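Novice: Sequence first, then the predicted structure, then my questions.
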Amino acid sequence: MGGVSEGVQHAILEETNFVQGEFPFRYLGVSLNEGRLNKEMFADLLNKMQKALHHWANYKVSYAGKISLINTVIFGLEQFWCSTLLIPKGVLKLVTKFCRNFLWGTVEGQRKLIMKSWSSCCKPHIEGGFNIKEILAWNKCILCKWIWAIETHADSSWVIWNHTYNIKQGGKVQLSLIYEQLRDHDRKISWEKTVWNRVALPKHSVLVVLAMQHKLATIDKLNYRGLHMVNRCILCKADNESHQHLFFKCQFATSIWNRLLKWMKLRGRTDSLKRELHWLAGRRRRRHWKAQWISSCLTALAYSIWEERNSRIFRDVEHNEDYIVRRVQYLVSIRLLYAYHSSYEDEILDSINS
């Protein structure tokens, strides 16, 4: 109570049987304070995020799985706060730090190879990112729901008052358009729909994006960072390991890709991952299941090559070409039938079995 003496305050409390509260207190789940917003007000939010991320960090989750968790659970936790308050930048930086460390497996006090900057991860797929929302831009964007409430005459005394005294003209607000205006933009890529399609597994798509941007921890990049490792391709043992060599100048990878092209009744044209994707981007304009068949084969092979490389280095387990070819064929066939079972099932079965 303000503007009255303590005696009047006591008289009001005795007459109404109310209890005088103190700041800070919680209202509808939001912590309110008499001063400016600070980190202490968001302690509950930060603790819930840390607890959830620490729990998931104990499991072996792919990058695609971690991105999905960040986009759903983590942003779901902060959605209510973002839609209610303009969160201080210090809190948003902590949230970004938690999510970045979780994605790349960074532990406090230990150095970890960060494959891709967080700002780049927050770009949409068409710009080479992982479609994670920029939290600062999204916080400002989602607060515009109050503008939408004003414009649509929501049943609220505050909205009615604004329409009566402040609002002169009507209009519509689309949060997606506002977010596009607020976020940072980057150059668009031509192979986005080739990598991110309904057949390819998300974890395959994430790895291909990292490979296209030369963000994987190949030996040449590790040596550049000062680790001083013997640079030799573990797959073909004929050349130094690099992104260009693994995808697809390596004899091991090239042989597998040519066999998959033959399976899809295409002529072998292996050169590099970049050229293959640009070639497939042109074919994909046909918007047919065969275009996605080829695209998903390429992404699955790239993932399998990287997985085989890691298996030989870290687990000393080696698989031959036949095993990888059969695995890619099986996985892609299952995904194709699942995606197009109602329309092209017979045609797909004839193609993959011939």
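Specialist: Arrived safely, thanks for sending.
Novice: contacts, neighbours, all on C-alpha from now
Specialist: Noted.
Novice: name the helices or strands packed onto the helix or strand residue 274 falls within?
Specialist: According to DSSP states H and E, residue 274 maps onto helix 273-283. With contacts defined as 3 or more CA pairs under 8 Å, 6 or more residues apart in numbering; DSSP states H and E, the packing partners of helix 273-283 are helix 192-195, helix 289-310.
Novice: other SSEs contacting the last one?
Specialist: Of the remaining helices and strands, those touching helix 289-310 by 3+ CA pairs under 8 Å, 6+ apart are helix 192-195, helix 202-212, helix 251-263, helix 273-283, helix 321-340.
Novice: related to what we said a few turns ago, can you add distance to residue 80 and mean neighbour count and give the helices and strands packed on helix 273-283 back as TSV?
Specialist: Shown next, in TSV, are the helices and strands packed on helix 273-283 (distance: least, CA to CA, whole Å; neighbours: other CA atoms under 10 Å):
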stretch	distance to residue 80	mean neighbour count
helix 192-195	32	22
helix 289-310	37	21
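Novice: Could you check how many residues crowd around residue 177?
Specialist: 10 (other CA atoms under 10 Å).
Novice: distance of it from residue 301?
Specialist: 37 Å (CA to CA, to the nearest Å).
Novice: quick one on the thing from earlier: ok, which of the helices and strands packed on helix 289-310 comes nearest residue 69?
Specialist: helix 202-212 (12.9 Å; CA to CA).
Novice: Run the chain-centre distance for the closest one.
Specialist: Offset of helix 202-212 from its chain centre (CA atoms, centre = their mean, to the nearest Å): 11 Å.
Novice: here comes the other one, which I'd like you to weigh against the first:
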Amino acid sequence: MSWTVRALSFTGRLQLISTVISGLINFWTSAYILPKACLAENDSLCARFLWKGKLDGSGASKVAWITCTTPKEEGGLGLKNWVVWNTVCALKLIWLLFFKSNSILASWIITEVLDGDIGRFWVINTKQKHSWLANHLLSLRDTIFPWMKIAVGNGETTYFWTSNWSPFGNIRNYLQGEGPRHFGIPPMTTLAELWKDDNWNLPPALSKRQVNIQTFLTTISLSHARDEYSWEPNSNISNTYSARRIYDLLRVVVPPVSWHKEVWFSGGIPKHRFITWLFVLDCCPTKDRMASWGLDVNRGCVLCNCAQESRDHLFFNCPFTSDIWEFLTQRSPINTPSNWQDVLSILRSTAMTKPWRLLTLLYWQAVIYFSWSERNSRIHRSTFRQVSAIKKDINKVIRLKIAAIRLKDPSLSSAMYQAWIS
């Protein structure tokens, strides 16, 4: 890998993964069903590239990859879980079978695998003579079944046991072991075969669940119309396949975090936002964390030399960083506490005008970024800077950011500049 790529920041590597790498994988997962081992290896390579800047070696991940693939609202980086996404793309092929059957792939599967009967998709078994793709699609029937509702017409393609024609879902699962032998209805029976002389020809019900099914059947009368499928993901009828909606239904959802708007706010500086995200998760290698890993380290804070280093000490109980942070008090209309959790609470709950909110978040993240950079410089390069120099750099960065905003929103830029210099 080129040395120029290794010199990228975390944000630069994240940008490459979320655009170039993700674009390539998205193309292949949309065209083919890839083995899970292949996708797992890709995730491993992306994780090593993000955290180390190279593909060899292992370890050194600051945040678990499964967390990185959750949305930013749930504490992650918003990257895709490619195993789930590949399933989403495979489900679209099944959707094409039922709603775009004139496509080449759908026509081939219906003719060669389903023997011309689309309803057989729910009843046939996987076979060695079928292609790997066809067998994989059949293995996904349980996943897509709840969203494939069928409006009964003539009942000729609606199978009693396996089609989603009732509010009870899969009848075999609903009866809990009372299968075709107990109910007296063969496994490949269609509803049309149970309809005789404009009445349902059913065996006697032997359980309450069988009574429920027979009671619901009395509300249905077969007609000469064809059975029609409807696409209802999340109980919402739709005429299109939304990969994003299906992805959200299949992925593991975790509770939203309360701080994502403060970390990933629009207009923030990318590398500052990334470091802030790491600190909010408390995943940066501060000395207290390194000691908890069993490493023999001097736990003293290199910025103030008067306490043990931890995230909560650095931001902003440390006199060094506290001096930088209090610089905002001279300009901002809000209270600026020194406790980490109190700062997060203030940023979330305090009502501010848009210019002051942007300035406050920009300054908060800039203090975290420059303080952490100074800490690393003192440890790894033995270079020391004064608080005044760091304040000057932060002030310069914020002024440059205000100037950049002017290109998109001149009025907001002017309001921010007037607030900052007032």
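Specialist: Everything's here; your move. If you're wondering where the values come from, they're calculated on a predicted model, not measured in any experiment.
Novice: After superposition, what's the TM-score, could you say?
Specialist: Here the TM-score for the pair of chains, by TM-score structural alignment, normalised by the length of structure 1, is 0.76; 299 aligned residues with a CA RMSD of 2.6 Å.
Novice: returning to that earlier point: distance to residue 147 of structure 1 added to the helices and strands packed on helix 273-283 of structure 1, as JSON lines?
Specialist: As requested, these are exported to JSON lines (distance: least, CA to CA, whole Å):
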{"stretch": "helix 192-195", "distance to residue 147 of structure 1": "34"}
{"stretch": "helix 289-310", "distance to residue 147 of structure 1": "42"}
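Novice: Residue 262 of structure 2 -> structure 1?
Specialist: Aligned by TM-score structural alignment, residue 262 of structure 2 pairs with residue 194 of structure 1.
Novice: gap between its match and residue 125 of structure 1?
Specialist: 11 Å.
Novice: Pull the number of nearby residues for residue 12 of structure 1.
Specialist: 13.
Novice: cool, and residue 100 of structure 2?
Specialist: By other CA under 10 Å, neighbour count at residue 100 of structure 2 equals 14.
Novice: looking at it, it is touching residue 106, isn't it?
Specialist: Yes. Contact status for residue 100 of structure 2 versus residue 106: in contact at 7.3 Å, counting by CA atoms under 8 Å.
Novice: what are the ranges of the strands in structure 2?
Specialist: Here structure 2 has its strands, by DSSP state E, at 148-151, 195-196, 199-200, 228-231.
Novice: Out of these, which is closest to residue 362 of structure 2?
Specialist: The nearest among those, by CA to CA, is strand 228-231 at 45.2 Å.
Novice: for the closest one, packing partners?
Specialist: Judged by 3+ CA pairs under 8 Å, 6+ apart, the packing partners of strand 228-231 of structure 2 are strand 148-151.
Novice: Could you look up the SS state of residue 26 of structure 1?
Specialist: Of the three states, residue 26 of structure 1 takes strand according to DSSP: H, G, I helix; E, B strand; the rest coil.
Novice: Would you quantify the distance from it to residue 173 of structure 1?
Specialist: Distance from residue 26 of structure 1 to residue 173 of structure 1, by CA to CA: 30 Å.
Novice: who's more crowded, these two?
Specialist: residue 173 (15 against 11).
Novice: Structure 2: which residue goes with the more buried one?
Specialist: Looks like residue 173 of structure 1 aligns to residue 241 there (TM-score structural alignment).
Novice: That match: what's it in contact with?
Specialist: Residue 241 of structure 2 makes contact with 92, 95 under the criterion CA atoms under 8 Å, 6 or more residues apart in numbering.
Novice: mind redoing it with 7 Å?
Specialist: Applying CA atoms under 7 Å, 6 or more residues apart in numbering to residue 241 of structure 2 gives the contacts residue 92.
Novice: Check residue 147 of structure 1 too.
Specialist: When the contact criterion is CA under 7 Å, 6+ apart, residue 147 of structure 1 has no partners at all.
Novice: got it, and residue 356 of structure 2?
Specialist: residue 416.
Novice: So what does it match up with in structure 1?
Specialist: Looks like residue 356 of structure 2 aligns to residue 290 there (TM-score structural alignment).
Novice: again with residue 411 of structure 2
Specialist: Using TM-score structural alignment, residue 411 of structure 2 sits opposite residue 343 in structure 1.
Novice: That match: neighbouring residues, count only.
Specialist: Per other CA under 10 Å, the neighbour tally for residue 343 of structure 1 reads 11.
Novice: State the distance from it to residue 53 of structure 1.
Specialist: Distance from residue 343 of structure 1 to residue 53 of structure 1, by CA to CA: 41 Å.
Novice: closest to residue 391 of structure 2 out of the strands of structure 2?
Specialist: Comparing the strands of structure 2 by CA to CA, strand 228-231 comes nearest, at 57.8 Å.
Novice: Can you give me the buried ones in that closest one?
Specialist: Neighbour-count burial for strand 228-231 of structure 2 flags 228, 229, 230, 231 (criterion: 16 or more other CA atoms under 10 Å).
Novice: ok, the last one touching residue 148?
Specialist: Yes. Under the criterion of CA atoms under 7 Å, residue 231 of structure 2 makes contact with residue 148 at 5.4 Å.
Novice: Quick check: chain neighbours aside, which residue is closest to the most centrally placed residue in structure 2?
Specialist: Central residue of structure 2 (CA atoms, centre = their mean): residue 70, 3.6 Å from the mean position. What sits nearest to residue 70 of structure 2 in space, not counting adjacent residues and going by CA to CA, 6 or more residues apart in numbering, is residue 76, at 4.6 Å.
Novice: mind listing what whichever residue in structure 1 pairs up with the one you found touches?
Specialist: Per TM-score structural alignment, the equivalent position to residue 76 of structure 2 in structure 1 is residue 129. By CA under 7 Å, 6+ apart, residue 129 of structure 1 lies in contact with 120, 121, 122, 123.
Novice: Check residue 188 of structure 1 too.
Specialist: Contacts of residue 188 of structure 1 by CA under 7 Å, 6+ apart are 126, 127.
Novice: give me that answer again for 8 Å
Specialist: 126, 127, 128.
Novice: Show me which of the residues you listed is closest to residue 100 of structure 1.
Specialist: residue 128 (17.1 Å).
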